[in-house]
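> With the sequence up front, the predicted model follows.
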Amino acid sequence: MAISTPTYHPLHFSPTITTRRIHLHTIPFAPRKALLTTCARRTGKRRYPSEKKKLEKIKKELLKTEIRNREEGYWRLSKLSVPAHKDPGKDFIGVSLPLLEAIAKVLKFPVAPMLPEEAFTVVRKSFDARKVLKEPAFVYTVDMDVKKLLHLEPRTWDFISYLEPKLGFVEYREDENAPTDLVDILDKGKVKIDGSNPFNGFTYSEKRPRVAVVGSGPSGLFAALVLGEIGADVTLIERGQPVEQRGRDIGALVVRKILSSESNFCFGEGGAGTWSDGKLVTRIGRNSDSVQAVLKTLVQFGAPPNILVDGKPHLGTDKLVPLLRNFRHYLLDLGVDIKFNTRLDNLVVENGQVKGVVVSNAKNEPGCNSDQEKLLFDAVVLAVGHSARDVYSMLLQHNIEMVPKNFAVGLRIEHPQELINSIQYSELANEVQGGRGRIPVADYKVAKYVGGDEFNTESSFESGVENRSCYSFCMCPGGQVVLTSTNPSELCINGMSFSRRASKWANSALVVTVSSDEFDSFRSHGPLAGVEFQREFERRAAEMGGGNFVVPAQRVTDFLAETLSDTSLPASSYRLGVKASRLHNLFPAHITKALQYSIEMFDKELPGFITTDALLHGVETRTSSPVQISRQADTCESTSLKGLYPIGEGAGYAGGIVSAAVDGMFCGFALAKELSLYRGDVELVLRKAQKQTGFVKY
């Protein structure tokens, strides 16, 4: 095999270039070098034996990779650092000259401006402002198309021909294998009218099986999308309102303190994540096919393309509302019947199998039989959120197998955003400019493991479990504290923000893990003991606030000193009012001590975290579902009731927008297979969430 390539000295470009024919087998390739073994989780420390063994295995596999044709394929270049003062800024996701300089350094190519931008694609961009660095920098991951690069700039051959894989920095694959959005994946897999089927997985049935999807959060929406595309007759049941009316109901709550029990910050189209920060970070594999399919589907429905590249992608409520509207219209065009303002009251069960659901108008009080309606289905997908406590109680009456699950409770702390910017960025804080600058609005993520020696556990809720984790949760830079209560007698809060994160406050939950061993006082509630544990402290918070949705609050300095200052509280973003309260008396002593100890440790990581301007709000209890509804691993079907498919965050199988969407997507395929709408393996269409697209997870 021969190619035409220019001849030149590798460190000097001559204006007169001649070409000659060379054979690839005559090129003196450099021998493979030993790969650098690194460990991101324990940088600078001794690695665990299991981590070292795993990295050595990856290293050996990488060394065995044979690059058969160096004229084609793709190289992934990771950890390309561009100083912050040289980069165009957080909103730019193209290829800039400073980035080309970083790429040229890896390739050892002497003239960076000669590298064609078209040959490179930015895969990921994040901002690194750690104090250990010489200066803050944007860190890139870039894919290099070898064929396009050689076509546009043949003189790069002498450099990329010697390029060798280096674990975590330089990796090679023969094809791009870029995952696409879910709609496109399903369209390609549909059976044609003439019976041809390129994926050999989907089937066609004259009789469309009827499926109810209860809940229009991420898991419910993606399950409905898959099932509707494949050919099921889908009915989407949502107790709340569409986003347009839901926004008006939330406005009535914030302005006039009128709480709609079925249309609020928790219930309604899109689920609880709609009026939140809209975070799209996930721990199930950002680079996996399924996660990429979810993100690209969101872009298809109106999300900004930046979420595919941002190191910490988020949407914000202002972006989620139109996205959900587009999602709804697409489902309607598919033939999905959407029933808003419809509450699930009961299941229709015959001979140990679900045959349908009993629903009623959500505007009426629960238990009102006059407007109840029985709807029959072949299967019911239960995609409710973890605030649907009435659904848990109904499932318990049917003896559905549920088990208590660990979760976390705590308080939400709020600082001036300028303070967090200053702590994280120092002199670079001025570049933030309220979310409109070149530098992203500063956030933080802190965690501390607290052992039993740091505090005692003398309290009426003594659990015997002394060791626990304390960490920040759902940090909302440039956001506000909002009410997530669904009952006027209970008080709980969360954080939210808009896409620009332009608010002058930064808030985050500071929570402590609690386990089922700590629910002794609520054992009479069986598997719902954790739910009652949550409600107990939500009622206490409501009493502390004095009612009318006023939130109990305390300066962080007073919380640590266990006192209450005479001075007025600092300003809060919470719009329904705050009341100075002794939050150190809200939780059992062991939880309070764990929070106090952790806050002191967080201040060592973030000097200035403890300040009189920092305000704690109570109470944060709904961090995740307190129960898990048992289901089969391969089919997602309930272990105790046939035809019931519990999915998403409310069922205890997800923790955020993306992971919930992935769970709903896989359940959709699994159920389609059970209904004989799909006869192949789910992984033929979409691989497991943890399976990579070919490159090491970044």
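Right, received. Where do you want to start?

> can we go C-alpha only for contacts and neighbour counts from here?
Noted.

> show me the contacts for residue 624.
386, 407-408, 649-650, 652, 655 (CA atoms under 8 Å, 6 or more residues apart in numbering).

> try 10 Å this time
Contacts for residue 624 (CA atoms under 10 Å, 6 or more residues apart in numbering) come out as 385-387, 405-409, 649-656.

> What of residue 416?
Residue 416 neighbours (CA under 10 Å, 6+ apart): 477-478, 503-507, 570-573, 613-615.

> Check the residues you listed and tell me the two furthest apart.
477 and 570 (17.9 Å; CA to CA).

> Which of the contacts of residue 624 fall within strands?
Among the contacts of residue 624, the ones falling in strands (DSSP state E) are 407-409.

> how long is stretch 478-486 from one end to the other?
Start-to-end span of stretch 478-486 (CA to CA, to the nearest Å) is 25 Å.

> again, but for stretch 482-491
Using CA to CA, the end-to-end distance of stretch 482-491 comes out at 11 Å.

> In addition, the following structure is provided for comparison:
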Amino acid sequence: MIRITELRLPISHAPEALEEAILKRLNLSPQDLVRAEVFKRSYDARKNVALAFIYTVDLSVKNEELILKQFSNDIHVRPSPDTSYHFVANAAQVNTQVASDHFQRPVVIGFGPCGIFAALILAQMGLKPIILERGKAVRERTQDTWGLWRKNVLNPESNVQFGEGGAGTFSDGKLYSQIKDSKFYGRKVIHEFIRAGAPEEIRYVAKPHIGTFRLVGVVEKMRKEIIELGGEVRFSQKVTGFDIENEQIQGVRIEGHPDLKANHVIIALGHSARDTFHALHDAGVYMEAKPFSVGFRIEHPQSLIDKARLGPHAGNALIGAADYKLVYHAKNGRSVYSFCMCPGGTVVAAASEPNRVVTNGMSQYSRNERNANAGIVVGITPEDYPGGPLAGIEFQRMLESKAYEMGGSTYEAPGQLVGDFLAGRPSTEFGSVIPSYKPGVHLTDLVDSLPLYAIEAIREAIPAFEKQIKGFSLKDAVLTGVETRTSSPLRITRGANCQSLNIKGLYPAGEGAGYAGGILSAGVDGIKVAEAVALDYLAN
């Protein structure tokens, strides 16, 4: 096939215009074009520039070699790379292993994006994984999550962090990442989401997203396929310990259930399974503290962000709600940046432990809520929380407990208007921006909610961001605290074979292990680790 890049068309072009542009670009007649598939579509919405879509298109044409030769000097006409997924093993290859008397099925701990894709790939290769998820199935879990948002009641085992689909289910369903993906694992992730009911457009739009509630049905269908292929998903099964002998995993201990023997265990915990991190540490599994970030959620009117980012194109339905990505380096050496920006979304309660407050952001597929929100967070390192690999967890807990107290000890979150935050005075009433966080926002002075270096850096960054997005320092914009779960505070280090550095058969994976950040990268890492498990089965 042939790939054409940088093919520009007006934003309101007719459906047939793309094919016409392809034919014109390559000097082809209609009968020469066999098939065209959009690989990527982005848009150019710079001010004073005609609004345009920019396409990358893969083509099947007659006389392909001749056409490539004619355009050999054109960097925008090249052979299409092979972006299809290729299994490292298949059911026929592993059948001997599965049928043997000593075969132990692979175990996947955690059923978020990483665990789902690890289990799915294992199942598609015929290895019939057993998945242990401490939370509930996604629809039951959604009801429990609403219990916190509407009734101030937290279920520590079924919430935004724990349950089928992982933390990504209550986000934006964002499927873009900056990871290097030379094997096109990301395309496999996208392909499987579409097969499970996600919109076809996520295959080609520049910043694909599924939306929170659409993910519910998608996740259920993926679970169904895993089960149909011989896998098993066990909900409400919390792993409390690990059986290790001679530096080899032998099995896992499950609260209220018999021990489960296994010599291949994928740890796909997510970044908030703090008790399981402690159990791994107690078992002697090597891990180390890593940098992460802390800060607040900031809310603006979405219309303000649209106007600042899209100018005269604001409100165009073909583009949708505008997003942003901001970075600032403060004078005290701290990096401040926007995190998990949710256009037309809401700020959500994301606590997983009693008497603590954590914020996150989410959007539906439509992205049509009144406010835009994003984390405005400050990078921190293990030097800021000395004490070993688990010290970052205690640092998070300290901030989350303080936020709970500052919010009135009711799971309301402490908040402050941006104008008051910059002026260093408490807020007493909301202005034009009404915060979306449920159970509610308790206005106060956020100065004591984060370390002073973080407060100083954010105070410096907000006016700097104003230079990039007019209105960002809007005095009525609302800051809600605290955002602490930006990434895992530790890394369960692994080798080139994806196994723990000191425990054979243990495969740290995904965001909780420090190898991903978001749905797409977590899914990709799940695929990589599943392949490593399959190859180890074949080697033994």
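Sure, I can see it. Not measured: the values here are computed from a predicted model.

> higher neighbour count, residue 477 and residue 570 of structure 1?
residue 477 (32 against 15; other CA atoms under 10 Å).

> give me every residue that touches the residue nearest the centre of structure 2.
Nearest to the mean C-alpha position of structure 2, counting by CA atoms, centre = their mean, stands residue 518 at 1.9 Å. By CA under 10 Å, 6+ apart, residue 518 of structure 2 lies in contact with 113-114, 167-168, 171, 173-177, 340, 486-487, 510-511.

> Now check structure 1 for the residue matching it.
Counting by TM-score structural alignment, residue 518 of structure 2 lines up with residue 656 in structure 1.

> go on, residue 306 of structure 2?
Using TM-score structural alignment, residue 306 of structure 2 pairs with residue 421 in structure 1.

> how close does that match sit to residue 441 of structure 1?
Applying CA to CA, the value for residue 421 of structure 1 to residue 441 of structure 1 is 7 Å.

> Which strand or helix spans residue 172 of structure 2?
Using DSSP states H and E, residue 172 of structure 2 sits in no helix or strand.

> check contacts around the corresponding residue of structure 1 for it.
Mapped onto structure 1 by TM-score structural alignment, residue 172 of structure 2 lines up with residue 277. The contact partners of residue 277 of structure 1, by CA under 10 Å, 6+ apart, come to 314-318, 320, 474-480, 494-499, 501.

> Emit the ChimeraX select command for whichever of the residues you listed are buried.
Here is the ChimeraX command that selects the buried residues among these (16 or more other CA atoms under 10 Å):
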select :314,315,316,317,318,320,474,475,476,477,478,479,480,494,495,496,497,498,499,501
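
> Strands - which of the contacts of residue 277 of structure 1 land there?
Per DSSP E, the contacts of residue 277 of structure 1 map to strands at 474-476, 479-480, 494-497.

> which of those residues sit farthest apart?
474 and 480 (11.8 Å).

> who touches both of those two?
Both residue 474 of structure 1 and residue 480 are in contact with 276-277, 494-496, 507-508, where contact means CA under 10 Å, 6+ apart.

> What strand or helix carries residue 108 of structure 2?
Under the criterion of DSSP H and E, residue 108 of structure 2 resides in strand 107-109.

> compared with structure 1, how much does that strand deviate?
Compared with structure 1 after fitting, strand 107-109 of structure 2 deviates on average by 1.0 Å (mean CA distance after the TM-score superposition for structure 1).

> What lies in contact with that strand?
114-116, 118-119, 122, 128-134, 231-234, 237-239, 251-252, 260-270, 506-509, 526, 530.

> repeat that with 7 Å
Strand 107-109 of structure 2 is contacted by residues 115, 119, 129-133, 262, 264-269 when judged by CA atoms under 7 Å, 6 or more residues apart in numbering.

> Show me those residues that map onto strands.
Among the contacts of strand 107-109 of structure 2, the members falling in strands (DSSP E) are 130-133, 265-267.

> how far away is residue 32 of structure 2 from residue 23 of structure 2?
9 Å.

> Over to residue 404 of structure 2?
61 Å.

> Sketch out the helices for the stretch 251-400 of structure 2, chain order is fine.
For the stretch 251-400 of structure 2, applying DSSP state H, counting those that start in this stretch gives helices covering 274-282, 302-310, 391-406.

> Those helices: which one's closest to residue 203 of structure 2?
Residue 203 of structure 2 sits nearest to helix 302-310 of all the helices of the stretch 251-400 of structure 2, at 23.7 Å, using CA to CA.

> who's in contact with the closest one?
The contact list for helix 302-310 of structure 2, computed with CA under 7 Å, 6+ apart, reads 45-46, 314-315, 321-322, 343-344, 370-372, 469-471.

> Superpose on structure 1 and give me the mean offset of that helix.
Helix 302-310 of structure 2 sits 1.3 Å off on average (mean CA distance after the TM-score superposition for structure 1).
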